[in-house]
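1. Here is the input, now give the coordinates:
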Amino acid sequence: MSPAFQRQGLHALLLAGLLAGVAALARGPAFSEGGWGGLSTGAWFGLTIAVPVLHEVYVAFCWRAELHGRHLTRRLGRAAFWLYAALFLSFFAGRAASMAGLALASRDTLDQNLVWRMLLLGLLGAPVLWSLYSVVRHFGVLRALGRDHFDPAVRALPPVREGAFRYVPNAMYTLSFAAFWMPGLALGSRPALLAAAFTHAYIWVHYWCTEKPDLEFMHGTRS
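-> Modelled structure (predicted):
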């Protein structure tokens, strides 16, 4: 099998399992009633699931196309990374906007004491902010977007061992993406928490099926 497709069959299988789980759990009035911004709760929920899927499929396609043949750079030249990054950030903004919209559309559907929700929100907020600061300060935003797939100089940089990365393995995936749980906790939204669970689980599917094999290929290692 071409390395461009390594673990992508597993990616599809795990995604199908996650989608089946979400479909089984997305039941009841919390998912069918309410709305915000002219969209129903169901529409917002669909967006919060669809946008991450489109985002990760897009990233997997671009990373593998560039890493195994430099197909994007050969066709788009120096603009390849910047065009890729612009759409990447658009997808990321879509993730945040759809999650916020879903939480607003389905607020107060979680049977949980407000004090406990705020406590959990605070406990999440500190490590999320710490990890995001560490990404910007030590790891670099462009590197976080996948610049190493396009630029051999970035690929040659050593692993980051500062900030949150010094104490938490893979801090960006472990801590930063916990931010997607925060709208659901803040507004007491069951649908937003289910969407956050899907999003966080699926980002780990992306890591194991796309990013980890790519890192092993780039650095000549196999675990």
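
2. C-alpha only now, for contacts and for neighbours.
-> OK.

3. what's stretch 27-36 in contact with?
-> With contacts defined as Cα atoms under 8 Å, 6 or more residues apart in numbering, stretch 27-36 is touched by 40, 41, 42, 45, 101, 102, 104, 105, 106, 109, 190, 191.

4. So which of these sit within strands?
-> residue 40 (DSSP state E).

5. Make CSV from the contacts of stretch 27-36 and add neighbour count and distance to residue 60 to it.
-> CSV is the format used below for those (neighbours: other Cα atoms under 10 Å; distance: Cα to Cα, whole Å):
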residue, neighbour count, distance to residue 60
40, 19, 31
41, 26, 29
42, 20, 28
45, 25, 23
101, 25, 27
102, 35, 26
104, 23, 31
105, 29, 31
106, 29, 32
109, 18, 35
190, 23, 30
191, 30, 27
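
6. Next, the second sequence, to be compared with the first:
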Amino acid sequence: MKLLKYQAWHLLFLVISCGVLWYLIEMGVLVLEGSLFGITTYGWFVFALLIPIIHQVYVLICWRLELYYKSITTRFRANGFKMYKTGFFVLFIARFFTVILLALSSANSFEIDIWAKVSLIVLLTIPALYAFYSVKIFFGFDRAAGLDHFDKKISKEPFVKRGIFKYTSNGMYKFAFLFFYVPGVIWSSELALIVALFSHVYIWVHYYCTELPDIKHIYK
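-> So this is what the prediction gives:
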């Protein structure tokens, strides 16, 4: 089934990664103390892990339904991409804010020198912001969200080679996702850093299992 092509690897990653995290919790390795807005740190941890999973499964289903069956534009016409894009960015922004909330709930779970903290924040933020800037100016957020699955004309356009894309073909996943580590560093939250790492690795699972096969299909 085209909709689920290569998704066995996707599922395998989720089973293994979530299994490892559950084991670390059961063994008492991860610090789950604290709460925020009446929700325990454990609750925020689970929520912060669920949002990227929901986001990437949402993208997978929408992309494949549109790419192979035109299901979204057939039903919603010109509003199809707009509706999909709204969900995409709501979930993408939620990924970042749930990490912030988790970091606040589990703050000061490890010690770090203030200058090391500042240096890490700078090293993570600068390339991440440059990546977001490059996407906005040279690539476009619509195309980043997957416009090429909805508009055949995009397949005729050349690959972007300006901004951060001059140095790497995948600046968004390599560098923009570094920003997800910043809340964990700011509030010294071990769990927030773990979720940021999970989200960063998981986006590459999306790339190899979903995006790259789709790119090959779209751009021949």
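
7. buried set for stretch 143-151 of the first structure?
-> Residues of stretch 143-151 of the first structure classed as buried: 143, 146, 147, 148, 149, 150 (neighbour count, 16 or more other Cα atoms under 10 Å).

8. Out of the residues you listed, which is nearest to residue 211 of the first structure?
-> Among those, residue 146 lies closest to residue 211 of the first structure (Cα to Cα), at 9.2 Å.

9. Not counting residues beside it along the chain, what's closest to that closest one?
-> Ranked by Cα to Cα, 6 or more residues apart in numbering and with sequence neighbours excluded, the top spatial neighbour of residue 146 of the first structure is residue 63, at 7.6 Å.

10. Look at the one you found and give its secondary structure.
-> At residue 63 of the first structure the chain is in helix, as set by DSSP: H, G, I helix; E, B strand; the rest coil.

11. Okay, it and residue 14 of the first structure: tell me how far apart.
-> Residue 63 of the first structure is 19 Å from residue 14 of the first structure, where distance means Cα to Cα, to the nearest Å.

12. Check residue 131 of the first structure too.
-> Using Cα to Cα, residue 131 of the first structure is found at 27 Å from residue 14 of the first structure.

13. For the counterpart of residue 131 of the first structure in the second structure, list the residues it contacts.
-> Under the alignment (TM-score structural alignment), residue 131 of the first structure pairs with residue 131 of the second structure. Residue 131 of the second structure sits next to 163, 164, 171, 172, 175, 176 when contact means Cα under 8 Å, 6+ apart.

14. let's see 6 Å
-> Residue 131 of the second structure sits next to 164, 171, 172, 176 when contact means Cα atoms under 6 Å, 6 or more residues apart in numbering.

15. what helix or strand is whatever residue of the first structure lines up with residue 12 of the second structure on?
-> Counting by TM-score structural alignment, residue 12 of the second structure corresponds to residue 13 in the first structure. Using DSSP states H and E, residue 13 of the first structure sits in helix 8-25.

16. same deal with residue 53 of the first structure?
-> Going by DSSP H and E, residue 53 of the first structure is part of helix 41-67.

17. Taking helix 8-25 as reference, get the angle to that helix.
-> Here helix 41-67 of the first structure runs at an angle of 170 degrees relative to helix 8-25 (axes from the mean of the first three to the mean of the last three Cα atoms, to 10 degrees).

18. Could you pull out the helices in the first structure for me?
-> 8-25, 29-32, 41-67, 71-76, 79-105, 114-134, 141-145, 152-155, 164-167, 171-174, 182-187, 190-206, 212-219 (DSSP state H).

19. The last one: which residues count as buried?
-> By that I understand helix 212-219 of the first structure. Going by neighbour count (16+ other Cα under 10 Å), the buried part of helix 212-219 of the first structure is 213, 214, 215.

20. likewise the first one?
-> If you call a residue buried by 16+ other Cα under 10 Å, then helix 8-25 of the first structure has these buried ones: 8, 11, 14, 15, 18, 19, 22.

21. do the fifth one as well
-> Buried residues in helix 79-105 of the first structure, counted by 16+ other Cα under 10 Å: 80-81, 84-85, 88, 91, 94-96, 98-105.

22. same thing with stretch 50-63 of the second structure?
-> 51, 52, 53, 55, 56, 57, 59, 60, 62, 63.

23. Residue 102 of the first structure against residue 44, yeah?
-> Yes - assessed by Cα atoms under 6 Å, residue 102 of the first structure is found in contact with residue 44 at 5.0 Å.

24. Report the distance from the helix holding residue 53 of the first structure to the chain centre.
-> Centroid separation for helix 41-67 of the first structure versus its chain: 9 Å, with Cα atoms, centre = their mean, to the nearest Å.

25. again, but for stretch 193-204 of the first structure
-> Chain-centre distance of stretch 193-204 of the first structure: 8 Å, with Cα atoms, centre = their mean.
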